[in-house]
Every structure is written in C-alpha cells, then in structure tokens.
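Asker: Structure of the sequence below:
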Amino acid sequence: KTFEAGDLTVGIFGLVSRNFHSLTDYPQEWQVLDYVEGSQEAVDALREEGADVVVLASHVSTGIHYTLAEAVEGLDAIVGSHSGVVFDEPDIVGDTVISEFGDEFDHVGAITLDADGELVDWERTDLLLPEWDPEPAVDEYDEISVRYTDDIEEDETLADIADSWSAELEAELGQTAFESEVELDATFDNYAVETNWGNLMTDTMRSVGEIGDIEVDIAAQNAGGIRGDSTHGPGEIPGTAVMDILPFPNEIEVVEVTGEQVRDYLESEVRSHPADQFGAQPAIQVSGVSYEWSGHADDVWVDNVFVGGEPIDEEATYYLAHNDYSIGNSDILSEGELVLESGQFQGPYLLDQLEEKDTVAPERENRMIRVDEEVAAATVANDAETITLTIDVPPGAAEIAEDSFRAVIRTGDDLEATGASSDGETVDVTFNADELVALADQVDEPVLRLFGEYEPDQDAWDYEFEVPSSDGYDRFKLKADVSTSAVLGEESDGDESADEGADDDGDAAADDGGDADTGGADADDDETDADDGLPGFGPLTALGGGAAGTYLYARQRSGDDAASEQVGNDGPDA
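Answerer: Predicted coordinates:
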C-alpha cells in the first residue's frame, strides 16, 4: 500500500511468520513465500507504484530482519517484530534502518526518515506502571522518555468496554478456583526451564484420557502457549489466573506415536543459542517423560529419555497428549495416529480439573535437565560414612559452583551433595554414604548421574555474547555418569568406571563442548519459523486475554460432553 506524506509517496508492506495459516483465519489459497523473495517482490511493486520510501511493518523474528536488510534491495526501514526485542536505539544495516521497540504495549517508537530513506531522528516512549522503575537506557538517551500509565488520560469509550468485559469476567471466573501451597511459575521461564506450573499443567492434561477410557503416557505443552508472564500464589488462585495463562482456543488431543517419534519430537523442540536475547531452551513443558538436552549452535541433542521412569522403547508406541495447534504444526506429531479428540479447550479443562483438586503443591522433578558439557564417568571412593565422586573440570569452565551438585536416577529422584571442592583440574563431590546408597538401590538399573554447575569461560565458547544468556540459567551445567555397582560396593578394586548411563547416540556435546568450534549461531542466520519471540500480555492487553478467557469458559460450560469424540480405543504397545 502507498500513501502520501507531504511531497513524498511512502510504500508499506507487512510480513508474518510462514506458519500464519495455523495462527489465524487466512484464506487457504494464500501462498507462503520465502521471506527474502516475498519482500523483494513487495519492494519492487511499491517502487513501481511510485514509492519514494519503502517500510516493512514486520511480525517476524529479529534474526530474519538482519537477513532482509542485507539481501533485499530498496528496503529503507523495518519496524516491529515477533521477538519482543527492545532496541536502545535503531540499528542500521547497509541502507536499511531496523527499529524494534518491543511488544505488549510497553513501548511506543517512532522514526523519521528523509526523502532518501535515511534516518533523521527517532524517539521511544516507555509506558510504565506506577511501581515500575525506568530502564537504564532512559538516562543514556535523550530520545527515550517515560510516561506512567496512571498519568495518561482515560478514553471513556474504551474504558466502558473494558469495564463491561471485566464485570463479566469477574462474575464468571473471579472466585477462588483452588489453592496452591507454593508460588506457581507461569513466567516466560517456561521456555527455558522446567517449572512447577508446567508440571502441574501437563500432569493435569494427562487425565484427559479418561474421556476416551485410555491411559495417557506423556503430555507436552509448547511454552508459547503459556501466556501472561506471571506468578500466582501461594494462596487462593482465581479462575481468571488460569484463563490468563491459557487464553487460546486450543483443544487437547491425544496421538499414538512411537518411542522414536517421542525422542525426535523432544529434540526438534530444543532451541540452540540463536542470539543473546533468549539463549538455549527446551521450549516445552512435559509430564510422564524425562530427558537430558543440550542446545549449542548446531550441536542439539536429547539423551537418557525415560517414560514413566523406564528407558524409552523406540519401537513401542505411547499415547501423547498435546494441544491441537502444536500437533498440527509438528511434522513429527502430525504423523502419529489421532486416537482422541477431547473437545476440551485447555484453559477451561484445566480450570475444571484444578477446582476438583482443591489444593496443589507442584514441584520441579528433574524432567528436563540441561547439559552443556559431559565429562568422563566419575571415579568412586567409598568409606563408612561418605562417598566421594571425582570428575574432571569441563574444558569450558572458568569456576565450579561447589554448592550445586546433585545425584539423579532415572525416576527423577535426587540427592544433594554434602560438599564439593575443586583444584582447578578435578572436582571431588561428597555424599552421605547411606543416603547415596539408598538412592542408587531404589530401583534396578537406576542410571545414576551426577549434575553440577559452573561459570563458563567466555573465551572457550565461540559466541559473540556472554553465556549463559537464557532466562532461568545463571550458570552452565555439567554431567558425569556414575557407576551404580561402585556406589553399592559391588565392583572389584580398580573397577570404578560407570557401568550404565548415557546412550551412545546422545553424547554429541561431550568432552569437546567447550572448544572454540562449538560456536554460537549468529542472530543474522536465525530464519526459524518457531515462536522465537516471547510476546505476551502486557498491562494494557490483559483485558483482551481476560475476554478470551470469558469466551472460552462460557463455551466450555455450555458445551455438551458428547462433543468429545474418541477416534480410537486400542491401547499402546508399551
């Protein structure tokens, strides 16, 4: 589209993620073009219409913006983003201005271009709640100003609409739905780490199998579907909280997939270090399955995958519950057999189930364990009162976090070390002997592993930013296998190597994980279609999420259970 601005003709076009068909209601005949190809066609068409300046209004990721700026001729400026990134000032790449001032209505940005498309001026206004502190950039740039939301004059028309929605929402969902003994973490940490909300949510999703009289083995939830970036509790949790976290009209479905497909899906969801904004992430929450994962540049893997605490059988089949959006957009899960269409939206279904629980106290349970470097198996020294596990210091470590070590078995049960010390080359980790023996003897073939943390040596990791950069991680993680028989005193003298542990196919990031060639991917190369930004619901959009919650809740309450359709009823092989 073109429009006149003074004596100039300005051309503007939009760009969205290539999976737009699954995000909203567009005609199915619309074609999906390559980002660069489609943008170049749009720029050329606008120039032919007489545009003096061409601007892209974007909803794709930051990394793609840099690719477009370098590859598309005649593109003067890119504004907006899918990634939720907030620039301190616009960036200029070649002849293109890139300006990203966040999402969630927390910031308002403006740029001024001349007739040649050159940046003349810019400004950014940060909209803050009264209790928020300004960002440091406010003091560094004259172009950045602050406005507090309580100083902004209210629009009476919009206020009336919001009040009406709020009253309806409060009437339907404002009462206490359940109580939590702990704070529930529904922040964007759900992209990066296992959270207690993620565990509560996915555990509850598995009960959907009762609708079709099947037992669901695994449940998963994409982190992008957990909204609000909020915490709730401890104490009374209203229904509005659940619907703010899960506002989308996504239905829970169950597919039958092989163990190999489960492993492939878990690995496909891992996001490696694409840029300093988000870092490596597992990007999902899970129930019924646990695994180790690593996400460094092109070295992405999962290992030690257990279902119900047992090693996954890649030839067996499992029932996996997920939302229909994620199943439909996964090349792996969409190949599974659909065995249950529950007819249940996630938000209302979880709300109903949590109301029945009355009180909850979810914890983190070692379901997803990050591994940045794996070192050789621990040697074991056992005396009457203590057991000492000795491991090498990882090549990529600058300093060992001596208070971070724990032993974990395949069921997720763990034991904290009583102490640790390092001489710079090795680490001695001590445990109470009786307690470690009890942990190792808890189940047959427990797959005993030692995990700890360390400050990474920035020079050893070939990234153009400091690591770790992901929310939820202050340090890198190390792993070593531990011989169960040595811990139990069943090995002969000198035979102290690990007799079990990581699968051979998952050790891609082992001892050389800290070498310089384990490089970080540059942001310019990030052309993934995944939900790599963290757009959520800011203070000015919360009512929109609440309204969605009211709609879904009302639809769920008025729905007929008969709408649930069981597609298949054969049990899984495992």
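
Asker: hey, let's count contacts and neighbours off CA atoms from now on
Answerer: OK.

Asker: any idea where the strands of the stretch 251-400 of the chain begin and end?
Answerer: 251-258, 284-287, 289-296, 299-307, 310-311, 317-323, 337-345, 359-360, 368-370, 373-374, 379-382, 386-392, 397-408 (DSSP state E, counting those that start in this stretch).

Asker: which helices and strands sit right next to the longest one?
Answerer: The helices and strands touching strand 397-408, judged by 3 or more C-alpha pairs under 8 Å, 6 or more residues apart in numbering; DSSP states H and E, are strand 414-416, strand 419-422, strand 449-456.

Asker: Would you do the same for the sequence below? I want to compare the two.
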Amino acid sequence: MRQVHAFLMVCCLVVAGVGPAVGAAAPAPSNGPTATDAPPALQQSNDTNDTGGNESAAGPTTLTLLTYNDIQTAAARGDDLPTLVELVHQRRSAHDNPVVVAGAGDQVSPHPLSPVSQWRAPTAVLNHLDPDADAIGNHEFDYGLDEVSNFTAAAEFPWLATNLVNSTTGESFDGTQEYEIVERGGVRVGFIGLVDYGATYGKTNINFSQEGVTLQNFTEDGPATAEMLKQEQGVDVVVALAHTGVPEAKDLAEADSGAIDVVAVGDDEVYYPPQETSDTIITEGLARAQFLGELNLTVENGDVTEWNGRLIQTNTSGVGENETAASIIDGYRANASLDTNVTYSTVPLDAQFATNYHEESNYGNLVTDAMRAEADADVAITNAGGIRSDGVYGPGNITGGDVFSTLPFANTLVTVELTGAELKDALASQLVTLESETGSQYGEEISQQVSGVRFEWVPHDDADPQIRDVYVNANGPDEAADWQELDDDASYAVAVNSFIASGGSSYPLADATRLSETDQLLAEVLIDYLEPKETVSPTVEGRMQRVDADVGDASAELDGNGKVVLQFDAPSDLTDTVPETFVLATPGNETVRAEQVTANGNTLVVRFDDAAVSDLVDSGESTLDLYGEYDSSEYELVYFQHARLNGDVTVTDTTDDEQAGDGNDSNAGEGDEGADGDAGDDDDASDGPDPDEGDATTAYQFDVAAGDVIEDLGEDGDDDGQADFYARQGRLLQAQTALADGTVTSAFTVPDGEVTTNLDGCSVSYTPVDYDADSGEVTLDVSVSEDADCEDVTLTLAGYELPGDDTTFVRANAVDQELVAHQTVTLASGDSETVTLDLTDESDDGDD
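Answerer: Below is the predicted model of the structure:
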C-alpha cells in the first residue's frame, strides 16, 4: 500500500483450554480500553455512513471492509452475536459502494454449547452472517484436526490457512484454502489467512508435524502470497486475516514491502481501532462479538490512496438482534439446559481474563476447589486460559449457562502424581516475568488458578527461586485449613484438566503418572460442586502472593500489650510506600494491617498492635510474612499499580507465660503520631500497669530530633512568638511515650524526607528508641551514610517526664513536662554511634 492519509451432554472432543494472548498472556487494562470503557470517540465516527459509489471504472472507488474476530463464547448467547449479525447486514445496506466482510479466527470454539453442538451452532450463525472469508485460528482445532474438514465443509464461505500447509504437497491442508479472491464493483480483493507459532503449537495439543502439517513463517509467507496476488492475479487490495495478535501483526507489516494493505487481527483480543504501521492498516475488535470493524478504502489504479475507519460497539450501535441468528442459538440452548439455576452467589464471580492471568481470582478458587474436592486430591491447578468469557457473574443466580460460558472446553478431570519438587516446577512453568517479551506487554503474570497450595512468586528474571515458600493444605477445601510446608521429596495428588495433563500451556505434566482419568467435563465438576450449596461466597485468600522485592528478616516478642515495631532494609528502588497495603500474614493468610509505615533512607519501619499480632499466632515461636506495596523507581509495571515487597518475621508470643504483661518487650513501641507535634492521645494508654507497682503511672516521652535540645517544650524560648516544639520546627525524627514499666503508649516516626533541610541533606539512619524499664536506660543507634556529602550532623535524644496523669503526649500540657536527661551528638559522614540516656542519673543530661 502506498503512503496514505487517515480520514450438558458429553461429547468426545479434543480440547484446547488455552488463553487469548500470545505467549499465554492476557490483555491488561493498561493496554487499551475494554469493551465497556472504550472512548466514545472511537466507537462512533464523524464520517457519514454513505461513502459514495463508484465514480468511474478508471477513477477512484471506495471499498468498505467489515471485520470481526474471536467470537468464541458469544456463540452461545442470544445477545452480542445476533446483534453483530444484524449490524453486519445493516452496514452492508448502508453503503452504495462495494462491501466485503471477513473474520480473523477463533469463531467456532470455545463456547458453552460445545457439548451439544460442537462447531455446528457458530457455523450456522456465521453462514447467516455471510462473510467472504475467515481465518483458521487456534480454537478452530479444539475439536481435533479431523473436525476442521467437517466444519469447513458445512461453512458457506472459505476458511483460509495460507501458511499452515500439507507437509508433503505444500498445498493447503484439508478443508482450507491458501487465499480467496472476491471481486466487487470492479475492485478485486484478495484475502489470506495467517497464524503464528503461539496460535498453533503454543495453544493446542495437536502435534502438527506428526499430523503432516507444516507451519511456515507468517512474516515470509504472508508478504510473498500478497505479492503474488497483486502481480499475478490482478488483485487491487490484499487483506491479511492474521490470527497472531497486534504486536505480531506489526511485525508482518514491517516485513511486507507494500503488498498487504490491511491486517485484520485476532488472538490477543485487544481493542485496537484502525491505525497504520509501515503503511499497512491494522485493526482488532476485542472479542466475543463486542465490536465490528469498519474500514473505508479509496482504491485507485490498484492502490489504496486514502482510508478512514472505526470500531463500532455492537451493544450501543442501535440495532437489534438478528432473529434468525437468535433462534439458532436459542434452539441449541434449550437442548443444553443452560438457563437452569445452579446456585446463588452473594459476591461477584470474577472470570475476567486480566484477573485470572495475573493474580488469584475468587472464581478461580471456586473452580479449583471443586476440582480438588471431586478428585480428593491434595492440590488442584487449572490454566488461566481455560477460564473464559472475560465476564463477571453475580451477585445473583448462577446458571448452568454461566458455568459453561466460563468453562466451555471439553476439558476433563485428570489426577496426576507429582513430587513436591515437580509441583514447584509445574507452578513455575506459568510464571511470566516483567522483563520477558510477554511481561513487557502485559505485565507480570502467574497464569493459573490453584487450590490446596499457597506460594510466593517472584516475577523477575534474576530471581532464584521464582516459586518459594510453598505450603500444602492437608485438609479438604470445605474444612478448616491445615497448612504444611511442602516436602520436595514427598508425593502429592494433583487434580488438573486434561489439556494441561497432556502438556498444554507448557505445563511439564505430559509424562506425569496418572492416578485417575475421568470423562467428566470441568463444567460438570463445578456444577456438581455448586448444586448442593444454597449460596457461595468465594474470596481471594492469598493463595499466590506476588513479591517484587525481599526486605529480609525481623523478629519480635509479643506480650499482648503495646506495639510491635519491625525494621527492615528498604528496597533500593523504593520511592514511596502504600501504607494501607502493609500486613502481617500467617501461612493461611490470616492478616493484621499495619498501624504505621515509615521509610527513612535505607530503613523501612512498620508498626503493628501487639495484641492484634498475638491473635494471629499460638504461644511460642511462629513465622509470619510481611507484605506491602510501594512505588518503584526501577520497575515500569503494566498491570499492577505498585511493586510489592515481602519480609519474613519470627515472633515469640509470651502472652501465656507467667511473666506476661511485665512490659519488657524490647521491640515494643515505635511508630505512631508525633509526640510533640499535633498528635492526640493513644487508646492503648488503658493497657498500663497494675497501680500497685509503685511509680508505674509515671510516663516518659523520648524525642529524637535534629539539632540541639529544647529544655522547656511548649514555651517560647526563642522569642519568635510561637511555642517551641521539635515538630513545629521541622526537626523531629521520632517520638515515643512509655510508662515507667516499659509499656509503650504511643509512638511516631516522621515520613521520609520531612527533616531533610535540618540534616543538611544528609542521609541519616536510626533504630527505634529502646527503653529498658529495669535499668532506666534509653538507647538509640544512629548513623550517617558514608557517601553523604555534608558537614557534621547534630542530633539530640531527649527524655522528658510527662506531667500529672498524662500517659501520652498532650500538647497543651507540654509546658509542664520536665527534661530528665538528654544527649546531643555530632556525627560526620560514615559515623555511627549508640546514644544512651540514664533516666536514673540526671548527670547524663549534658552534651557529648
């Protein structure tokens, strides 16, 4: 093209439970708008409906091309597909100029009517739509290679497979054509059909080479065939129906020397309004009959000289359903009992591609729980692409049709035996790293749903291992969980679908020992699981935990009182935290949310309520995980909004010990609202000691601040007209209040960067203040980074006694606080020091 200017029966089926995107990826929300949020300006065009008739045999002619792709599950619904059919008929009649119609593959499968119709229902509807050509996609092989010749014979239009040929003859394999030429209004249009490796070997269980079929390079065969059509067949316009995905379609356009004018795309199911790459127009209309592509091409002397185009959303197009298409679908639905209620869901069931490819979904949990229960297996796994429809169901009644829409393949239940090590390999096989080609387009992916197993996945090329901290539930899916650490050498029964049991989706299971095989469809397995349940309310439980950064280990001792403050090495790429996402979690994903998160330079400090953490664990030593999200300076995330970190936390719970409640938890107490800022009282003050313990009601405040000490807080010592507080002067680094027995009643650490100006731009790291009630000593470890280019840094640790009955800082009472002790230190670049106060020796209140 020249440079232009833009204007429930069980059938014996062969299955392919695979995903929509190249390389087992699914379209992420950031790749473009979905069917429901596509920009109105792109759904409707300012162009008039009529594009004008033929001006003359020798002059320019307008050709209109209508395109669709990936009908799939819409073939079983009486809404979008019948509307698409009617829209095609309406757009044909709206133009006086020649019109051609074509599809880009994945039309006859998967859909919930497969058990009663296989390819027959969609083929009958497509015959009524009356396209000029369609392309063979990966899901055209779902019923087996032999069935291709059957549905192509039933079709009243040609199916094209230009680069998938008979290995012996080099000609098209049975039932397909290499190309199709259509002449309308004096314009000769040539159609070719192309697939790539990902849409054949990567997404079916058919061994094409063994079946005598060869896949040729689409970027070579496509341009060569297009050139032949123009040079030898007198074709004016070449349209490539490319079941490859948009990125590969761009590769095709760049490999072409100008013979291919239009590439209508399928397979990755993205919203891609018409636009040019290397002088070739590329377009794709999402999937499931949600959009019709319309291109108006000005053709003159065998060249496309101008064009305009759009995607028309079917359900907002203003046309109704085509009655003939609707009646075909309704007839098959009646035979399949798809409208019978199975159960009631109190929550939305998420069967969206984006969710199921990238993370745990509540619907994926429901499906795999059903598989594990039916097989009585330890673990269940299903591939993300085996869950279809890209929809959300409920809250409300869930029908058999809903289940078959989401599980439309003839996949059956298979149980295999795997060692723990083999199970980890199987889980790892679906991990897509951010740095990979697929990850750079769609983001980090885990591409599966699981039951009976929990693990962390690290989606980066340099991670080793990428699957870690794996636990298996020793109890059934409807029982209280009993999580046991995975044993690499032990054997586990793993329920899977027949597609991945045969090695589909790159699972390493083809040679696994099969413990049992059934002919029960996964849809039937789920229906049998749901029917006895009056309601279902599946949740996301933390079965697959994404981890971008490891922040190391921490430990804490719990007594049920005060606060637990954990300190970690902050990720080097951390620029900000998302505090509300920080939790401590058990292996079973019982969680406690952090009360405060602070990142200061290279240090990450996270505070929790001691009693809440104690509720997570049994008495004695337990292991918990810290999870939290943060903004990264390194990762350009695609699907996820934030990077995610993890740390391992060992906690010792002493709440059942005889000495519980003595307040000597050395980890307690750092982190909440500012002690001499604008903070209020902390409700935890009620957790104080027994009044019989002498001066236990005495409370202290410990401040860490840049610069010199303030002896009289709350007074205007510098005559500037304002009361003196470290926070008001921008000098406060951290503050803590504690009873004399060590019970921490409030704590605060300033957010990163708030005191930079008072530290001369130096990076200062420090631990939370540690108060030992037995000795009366208060300690602080502080250091200045070695690479800090700055003058000496002055810091003060000050201890004050709170007045009266105050157990937390009260701003109005600050003038009555008494400075008990302080130390002021000066550190140069690279210096470290432990600062100590002795509250029992007032001689300590001097400078170093």
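
Asker: Now the aligned partner of V429 of structure 1 in structure 2: closest residue in space that isn't a chain neighbour?
Answerer: Under the alignment defined by TM-score structural alignment, V429 of structure 1 is paired with V606 of structure 2. Of all residues not flanking V606 of structure 2 in the chain, V597 sits nearest, at 4.6 Å (C-alpha to C-alpha, 6 or more residues apart in numbering).

Asker: What does the one you found correspond to in structure 1?
Answerer: Under TM-score structural alignment, V597 of structure 2 pairs with A420 in structure 1.

Asker: Hmm, its match is touching V429, no?
Answerer: Yes. With contact defined as C-alpha atoms under 8 Å, A420 of structure 1 counts as touching V429 (4.3 Å).

Asker: Just want to know which of these two has more residues nearby.
Answerer: Per other C-alpha atoms under 10 Å, whichever of A420 of structure 1 and V429 has more neighbours is V429, with 24 against 20.

Asker: after superposition, how close is the strand or helix carrying that one to structure 2?
Answerer: Element membership of V429 of structure 1 [criterion: DSSP states H and E] is strand 426-432. Compared with structure 2 after the fit, strand 426-432 of structure 1 shows a mean deviation of 2.2 Å (mean C-alpha distance after the TM-score superposition for structure 1).

Asker: buried sites along whichever helix or strand comes after that strand?
Answerer: Scanning forward in sequence from strand 426-432 of structure 1 by DSSP H and E, the next helix or strand is helix 433-440. Neighbour-count burial for helix 433-440 of structure 1, counted by 16 or more other C-alpha atoms under 10 Å, picks out A433, L436, V437, L439, A440.

Asker: can I assume the first one is in contact with N382?
Answerer: Okay, so that is A433 of structure 1. Yes. At 7.4 Å, A433 of structure 1 and N382 qualify as touching, with contact defined as C-alpha under 8 Å.

Asker: Out of the strands of the stretch 251-400 of structure 1, which is closest to N199 of structure 1?
Answerer: Checking the strands of the stretch 251-400 of structure 1 against N199 of structure 1 by C-alpha to C-alpha gives strand 284-287 as the closest, at 6.3 Å.

Asker: follow-up on the earlier one: and the match of V597 of structure 2, how far is that from F405 of structure 1?
Answerer: Distance of A420 of structure 1 to F405 of structure 1, computed by C-alpha to C-alpha, to the nearest Å: 8 Å.

Asker: OK, contacts around E251 of structure 1?
Answerer: E251 of structure 1 sits next to N323, D324, Y325, E341, S342, G343, Q344, F345, Q346 when contact means C-alpha atoms under 8 Å, 6 or more residues apart in numbering.

Asker: Looking for the alignment partner of it in structure 2.
Answerer: In structure 2, E251 of structure 1 lines up with T412, judged by TM-score structural alignment.

Asker: Excluding chain neighbours, what is closest to its match?
Answerer: L521 (4.3 Å).

Asker: sorry, back to before: pick the most deeply packed of the helices and strands packed on strand 397-408 of structure 1.
Answerer: strand 449-456 (a mean of 22; mean count of other C-alpha atoms under 10 Å).

Asker: That one maps to which residues in structure 2?
Answerer: Using TM-score structural alignment, strand 449-456 of structure 1 pairs with 625-632 in structure 2.

Asker: No more questions from me, cheers.
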